[in-house]
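Novice: With the sequence up front, the predicted model follows.
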Amino acid sequence: MPQTIADAIAQVRARIGSACREAGRPAGAVMLLAVSKTQPAAAVAAAADAGQRAFGENYVQEMVDKAHALAGRGLEWHFIGPLQSNKTRPVAETADWVHSVERLKIAGRLSAQRPAGRPPLNVLVQVNVSGEASKSGCAPDTALELARAVARLPGLRLRGLMCIPEPSDDAAVLAARFGTLTRLQAALQAEGYAVDTLSMGMSADLEAAVAAGSTMVRVGTAVFGARTYPQTEAPQEGSTP
């Protein structure tokens, strides 16, 4: 077991590198997003000291607080949780990326609320590739229409797609779920959209995701260790990175 956050990050990066080699992909093809939800700012600072720059958060106020506490360190904040309409403004003002756009209304609010002085907000359309009622995300057969509409909004930059498949030890199931996202990306690229990001893969299944073409893996427990959830903020089923 790793003794420090720096050791854990090194081990995860080694896993990503090994997965890339196994899949015949170049080194550096897959970015590590360290999921820091429920972790204290001190843990994020330790990861930053180890060279980690991108961090994922599920809870709006927690992301805002950490971004303020760690301002000036050049960190990149990714909002990856379900987003309600009444909480879009602080996300639009603080985040660099949003992975969980599943409705045009949410995208429209992010667009309208993105400060004029900030670069466009990088956004991903979340797709419910497993069809689970407990999961957020649009249906695969509506993803292209939503992505096209999002791409037209000012203040946003459509970067690609995100998914959270059901937990499975079946390699064929994971390949099929991740393959849905890969095919949707290819369809958008064929239409001329510059979608370069597939956010898929977590602590337990990052190797399968890399094999399927992931460009960003969301890893929390393998970096920071087990997390404790407040009783009022249970995680989305199957969503622990």
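Specialist: Sure, I can see it.

Novice: rest of the way, CA atoms for contacts and neighbours
Specialist: Fine.

Novice: quick check: longest helix of this protein.
Specialist: Ranked by residue count and defined by DSSP state H, the top helix of the chain is helix 171-190.

Novice: Tell me who's in contact with residue 219.
Specialist: For residue 219, the contact set (C-alpha atoms under 8 Å, 6 or more residues apart in numbering) comprises 32-35, 201-203, 241.

Novice: typo on my end, residue 15
Specialist: Applying C-alpha under 8 Å, 6+ apart to residue 15 gives the contacts residue 207.

Novice: would it count as being in a strand?
Specialist: No: the assignment for residue 15 by DSSP: H, G, I helix; E, B strand; the rest coil gives helix, which leaves it out of any strand.

Novice: distance of it from residue 207?
Specialist: 8 Å (C-alpha to C-alpha, to the nearest Å).

Novice: swap in residue 65?
Specialist: Residue 65 is 32 Å from residue 207, where distance means C-alpha to C-alpha.

Novice: go on, residue 78?
Specialist: Separation of residue 78 from residue 207 (C-alpha to C-alpha) stands at 22 Å.

Novice: Residue 59 is in contact with residue 91, correct?
Specialist: No: counting by C-alpha atoms under 8 Å, residue 91 stays clear of residue 59, with 9.8 Å between them.

Novice: try this one next to it:
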Amino acid sequence: MSCERLTYAEERALRACERAGRKREEVLLLGASKGVSADRLRKFFQCGLRVFGENRVQEFLKKWEALKDLPIDWHFIGRLQSNKVKYIIDKVSLIHSLDRHSLLEELSKRAENMGKVQEVLIEVNVGGEETKGGVEPRNLKSFFEVCLKDKNIKVLGLMCIPPYREDLEEVRPYFATLRKLRDELEEEFGVRLPHLSMGMSHDFETAIEEGATIVRVGTLIFGSRV
């Protein structure tokens, strides 16, 4: 059953890529694994899923310990408290949710202590929702400029969690906005930002059509979270 669910998600991603005139390898299918047990993640790894994204530090640490015999590429995709950075910075390859100066400073300090450059995405609050994290679009350029000067941090792109909309055409503009913001940063600062992390189980195909390079798919792949 695990392999069937993953195959179904892969097929939908492939069709979305074809509609957009993109190659399937341009889009990373990330398993958003919050609430999914380590045993189930091991089964999905055996089916071919290699990248998992976690939202909660405590839950992630338990899974990391249980699965450290596997060469999993772990991402952190949830809101990250500055005082939790020290627990994950040596265990994740990409942090999707950089959204404030205090977190930038802590990530930089911990990365420097480890002698590494931490790869991150800046989360942008494209929907202006008070309940969600993310840099406001109007503040993005100034925040990015600060990040750009930090030798311990490498920004690879942007991430967003748009407002939920049943009608996917209503969510499309949010994805288009993130892409536009990324393009503007590339042009103004003369840098390459290869990643747009956007789209979840209900809207990832629309996100792919709008340029997503990482889609964070949970329920569609894992179903019930046990």
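Specialist: Great, that's in hand. Since the model is a prediction, treat every value here as computed from it, not as a measurement.

Novice: rewinding a little: residue 78 and residue 207 of structure 1: which is more packed in?
Specialist: Between residue 78 of structure 1 and residue 207, residue 78 has the larger neighbour count (other C-alpha atoms under 10 Å), namely 25 against 21.

Novice: where does residue 49 of structure 2 land in three-state SS?
Specialist: With three-state DSSP as the basis, residue 49 of structure 2 sits in coil.

Novice: burial of it, as a residue count?
Specialist: Burial of residue 49 of structure 2 is recorded as 20 neighbouring residues (other C-alpha under 10 Å).

Novice: what does it align to in structure 1?
Specialist: In structure 1, residue 49 of structure 2 lines up with residue 52, judged by TM-score structural alignment.

Novice: go on, residue 193 of structure 2?
Specialist: With TM-score structural alignment as the criterion, residue 193 of structure 2 pairs with residue 195.

Novice: what does residue 94 of structure 2 give?
Specialist: If you follow residue 94 of structure 2 across to structure 1 using TM-score structural alignment, you land on residue 97.

Novice: Do I have it right that that match meets residue 123?
Specialist: Yes: when contacts are counted by C-alpha under 8 Å, residue 97 of structure 1 is listed as touching residue 123 (5.6 Å).

Novice: list the helices and strands the strand or helix carrying residue 196 of structure 2 packs on?
Specialist: Here residue 196 of structure 2, judged by DSSP states H and E, is contained in strand 195-197. Contact analysis of strand 195-197 of structure 2 by 3 or more C-alpha pairs under 8 Å, 6 or more residues apart in numbering; DSSP states H and E lists strand 153-159, helix 168-189, strand 214-217 as its packing neighbours.

Novice: Need the counterpart of residue 125 of structure 2 in structure 1.
Specialist: Under TM-score structural alignment, residue 125 of structure 2 pairs with residue 128 in structure 1.

Novice: Surely that match and residue 135 touch.
Specialist: Yes: the pair residue 128 of structure 1 / residue 135 is scored as a contact, 6.5 Å apart, by C-alpha under 8 Å.

Novice: For the two, list the residues in contact with both.
Specialist: Here residue 128 of structure 1 and residue 135 have residue 164 as joint contacts, going by C-alpha under 8 Å, 6+ apart.

Novice: Could you report the neighbour count for the residue lying closest to residue 129 of structure 2 once chain neighbours are set aside?
Specialist: Leaving aside its sequence neighbours, residue 129 of structure 2 sits nearest to residue 163 (C-alpha to C-alpha, 6 or more residues apart in numbering; 7.7 Å). Neighbour count of residue 163 of structure 2, defined by other C-alpha under 10 Å: 15.
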